[in-house]
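Colleague: I would like the atomic coordinates for the input below:
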Amino acid sequence: MTFHYLESAADPRVADYTQLTDVHLRKLREPAEGMYIAESSRVLRRALAAGHRPRSFFLAEKWVADLTDIFEQYPDVPAYIGSAGLLEEITGFHLHRGAMAAMHRPAPVPLPELLAGARGVAAPEDTVDPTNVGCSKTPHRSRIAVLEDLTDHTNVGAVFRSAAAIGVDAVLVTPQCADPLYRRSIRVSMGTVFQVPWTRVDPWPATIEQLKEAGYFVAGMSLGEGAITLDELVTQDHENLVLVFGTEGEGLKPETDRLLDARVTIPMMNGVDSLNVAASSAVAFYATR
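Modeller: Next comes the predicted model:
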């Protein structure tokens, strides 16, 4: 593999890595350019294991030996190497987690395909050969999370980590939700964002009707009037369940609230009215697993 040694922060070949600390710029630029940044060797390996394709690698020379096996797998992908100071000048922060990679952003998964996968059945357009045992799929109980307009990348990453750990089948994010593939979201999720199927749904909350038509009971985590407890929801034992999580400040949108099958609350003690959305999602995922 040919390594490219950087001598200037203005090198146009590493434009993917410039101004990584500018959240507003990156959240507009990365989806538009069809890419995202995988930060740290561990995250990079998880992205590649999930089948994502690298555009380039970006690292200090001391990390080259640790990633020799990766470079051998992708001999045609350029690897840009520079001093710690130069890399910091390019990105805007000190790299101390090994390598970075600019990755091709995978195409969004159509909602019907994602729901079929969550249910463990063939997608509507699939043709299954009944003579091929490997093609058969057994439907199973399904759990899906919806993140409505969560703007904090840390919370988004934490929810994905809990979803992966507790076996949530898929995550849906609304149009105004933070990008699960922003590097902070990926880092907080420990790369599990690559393991949990997800897609962005639009329009929202009209998608709720589509979820209901697919056989899901849609419950919103809410402090609203008429809410049942999480224990009561568990007792109802829904085969296919969607849990919707709103913003910490405003909660679920009124138009979303009107479409829910149920409002659900986690009973609190000691004068605490609610949990952080990342914590509440972990509790809800575990209770309804």
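Colleague: please make it C-alpha for all contacts and neighbour counts, starting now.
Modeller: Will do.
Colleague: list the buried ones in the host helix or strand of Glu30?
Modeller: Using DSSP states H and E, Glu30 sits within helix 23-32. Across helix 23-32, burial judged by 16 or more other C-alpha atoms under 10 Å covers Arg26, Lys27, Glu30.
Colleague: mind listing what the second one touches?
Modeller: The reference is to Lys27. Residues in contact with Lys27 (C-alpha atoms under 8 Å, 6 or more residues apart in numbering) are Asp179, Tyr182.
Colleague: need the buried residues of helix 23-32 in CSV with distance to Val171, can you?
Modeller: Shown next, in CSV, are the buried residues of helix 23-32 (distance: C-alpha to C-alpha, whole Å):
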residue, distance to Val171
Arg26, 22
Lys27, 19
Glu30, 20
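Colleague: which residues of the stretch 1-150 of the chain fall in helices?
Modeller: Assigned by DSSP state H, counting those that start in this stretch, the helices in the stretch 1-150 of the chain fall at 23-32, 41-49, 68-73, 84-91, 111-119.
Colleague: which stretch among those helices comes nearest Asp273?
Modeller: Asp273 lies closest to helix 23-32 among the helices of the stretch 1-150 of the chain, at 30.9 Å (C-alpha to C-alpha).
Colleague: I have a second one here; can you model it like the first so I can compare?
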Amino acid sequence: MAHIVEVSDAVDPRVDDFRDLSRADRRPDRPGGRGLVIAEGVVVVERLLASPYPVRALFGVRRRVDELLAATMDLDVPAYVTDADVMARVVGFHLNRGVLAVADRAPVIAPAELIGRSRRLAVLEGIGDHENLGALFRNAAALGVDGVLLGAGCSDPLYRRSVRVSMGHVLRVPFAHLDSWPEDLKLLRDNGFRVAALTPRADARALRDAALDRGSVAVLLGSEGPGLTDEAIAAADLAVRIPMVGGVDSLNVATAGAITFHAMSGA
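Modeller: Okay, the predicted model is just below:
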């Protein structure tokens, strides 16, 4: 079980993993930083504790840390306990959720490994908004998508805001990076996947007619503004659209993803 360590001084070096999270150039979860995974709040911390990410420490007010102790039964890590004022001085802002946890990253999964053990996949291109990325992972977890492949231009799904918005589900939905885009989409086809590109183009097939619940299917979702590139759409087996009423040309990418993931499930 995690062992309680009282912290009364905001400059205590033992909580440096949690320090100055509001400063973009020092946040440890940013690319170029220490590469830590940061979970906020009891629910998300519980999911981090149950994930393959090696937990380093917890930090929070006593009440919130106490709620999590049972979930740390198999861990030998420190749980730093302090008051809300000291925690705010360490973190750089007042944290309403009252508890944080940090972990090292798990080993990277190879795309071929993820594809080989999956039947339904989401493939993302240019998803740069961390909140949209987190919401997509939450939707994928809720609607039975087996994993996520990250193509060109995607943000880091383990960025603190993405982890928070996903409610920790980014920690349980496996993901892999496609280094050659869109050439690596061939890996999907080689493994028997049908690749569907989601686009509002009028000549695309309506979602209800695309039979995405049959066989192994990967759905491509594009950036929040321009959507998928022409190259990505051309590399897919078919283009699919979500029919909408006149005057509305698109949906938020996480919303469009949820609708499409539901169609893939066949429910």
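Colleague: kindly provide the TM-score of these chains.
Modeller: Aligned and superposed, the two chains score 0.89 in TM-score terms (TM-score structural alignment, normalised by the length of structure 2); 264 aligned residues with a C-alpha RMSD of 2.2 Å.
Colleague: state the distance from the residue positioned nearest the centre of structure 2 to Ala176 of structure 2.
Modeller: A centroid search over structure 2 (C-alpha atoms, centre = their mean) returns Val170, at 3.4 Å, as the residue closest to the centre. Distance, Val170 of structure 2 to Ala176 of structure 2, using C-alpha to C-alpha, to the nearest Å: 12 Å.
Colleague: burial count for Leu220 of structure 2?
Modeller: 27 (other C-alpha atoms under 10 Å).
Colleague: does it touch Ala196 like I think?
Modeller: Yes. Under the criterion of C-alpha atoms under 8 Å, Leu220 of structure 2 makes contact with Ala196 at 6.1 Å.
Colleague: thinking again about what came up before, okay, the helices of the stretch 1-150 of structure 1 in JSON lines with distance to Lys62 of structure 1 next?
Modeller: Converted to JSON lines, the helices of the stretch 1-150 of structure 1 look like this (distance: least, C-alpha to C-alpha, whole Å):
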{"stretch": "helix 23-32", "distance to Lys62 of structure 1": "27"}
{"stretch": "helix 41-49", "distance to Lys62 of structure 1": "12"}
{"stretch": "helix 68-73", "distance to Lys62 of structure 1": "12"}
{"stretch": "helix 84-91", "distance to Lys62 of structure 1": "10"}
{"stretch": "helix 111-119", "distance to Lys62 of structure 1": "41"}
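Colleague: among those, which comes closest to Pro203 of structure 1?
Modeller: Pro203 of structure 1 lies closest to helix 111-119 among the helices of the stretch 1-150 of structure 1, at 11.8 Å (C-alpha to C-alpha).
Colleague: for the closest one, which positions count as buried?
Modeller: Neighbour counts over helix 111-119 of structure 1 (16+ other C-alpha under 10 Å) mark Leu111, Glu113, Leu114, Leu115, Ala116, Gly117, Ala118, Arg119 as buried.
Colleague: for stretch 194-211 of structure 1, measure first residue to last.
Modeller: Using C-alpha to C-alpha, the end-to-end distance of stretch 194-211 of structure 1 comes out at 23 Å.
Colleague: touching that stretch from outside, list them.
Modeller: Taking C-alpha under 8 Å, 6+ apart as the rule, stretch 194-211 of structure 1 contacts 46-47, 50, 108-111, 114, 160, 163-164, 168-175, 217-218, 255-256, 259-260.
Colleague: same thing with stretch 48-67 of structure 2?
Modeller: By C-alpha under 8 Å, 6+ apart, the surrounding residues in contact with stretch 48-67 of structure 2 are 15, 18, 37, 39, 42, 71-72, 77-84, 87, 98-106, 168, 171-172.
Colleague: in strands only, show me these.
Modeller: Judged by DSSP state E, the contacts of stretch 48-67 of structure 2 include Val37, Ala39, Pro78, Ala79, Tyr80, Val81, Thr82, Val99, Leu100, Ala101, Val102, Ala103 as members of strands.
Colleague: and the furthest pair within these?
Modeller: It's Val37 and Thr82 that sit farthest apart of these, by C-alpha to C-alpha, at 21.0 Å.
Colleague: neighbours of whatever residue of structure 2 lines up with Leu230 of structure 1, how many?
Modeller: Under the alignment (TM-score structural alignment), Leu230 of structure 1 pairs with Leu207 in structure 2. Close neighbours of Leu207 of structure 2, defined as other C-alpha under 10 Å, add up to 18.
Colleague: the one 5 residues further on now?
Modeller: The burial count assigned to Leu212 of structure 2 is 24, neighbours taken as other C-alpha under 10 Å.
Colleague: what does Ala202 of structure 2 give?
Modeller: When neighbours are counted by other C-alpha under 10 Å, Ala202 of structure 2 registers 12.
Colleague: please name the nearest non-neighbouring residue to it.
Modeller: Leaving out its chain neighbours, the residue that sits closest to Ala202 of structure 2 by C-alpha to C-alpha, 6 or more residues apart in numbering is Arg241, at 7.7 Å.
Colleague: so what does the one you found match up with in structure 1?
Modeller: Here Arg241 of structure 2 is matched to Thr265 in structure 1, going by TM-score structural alignment.
Colleague: separation between that match and Asp179 of structure 1?
Modeller: For Thr265 of structure 1, the distance to Asp179 of structure 1 equals 26 Å [C-alpha to C-alpha].
Colleague: now swap in Ala9 of structure 1 and tell me
Modeller: Taking C-alpha to C-alpha as the measure, Ala9 of structure 1 falls 27 Å from Asp179 of structure 1.
Colleague: report the longest helix in structure 1, please.
Modeller: Using DSSP state H, we find that the single longest helix of structure 1 is helix 153-166.
Colleague: average offset between it and structure 2?
Modeller: Here helix 153-166 of structure 1, set against structure 2 after superposition, deviates by a mean of 1.1 Å using mean C-alpha distance after the TM-score superposition for structure 1.
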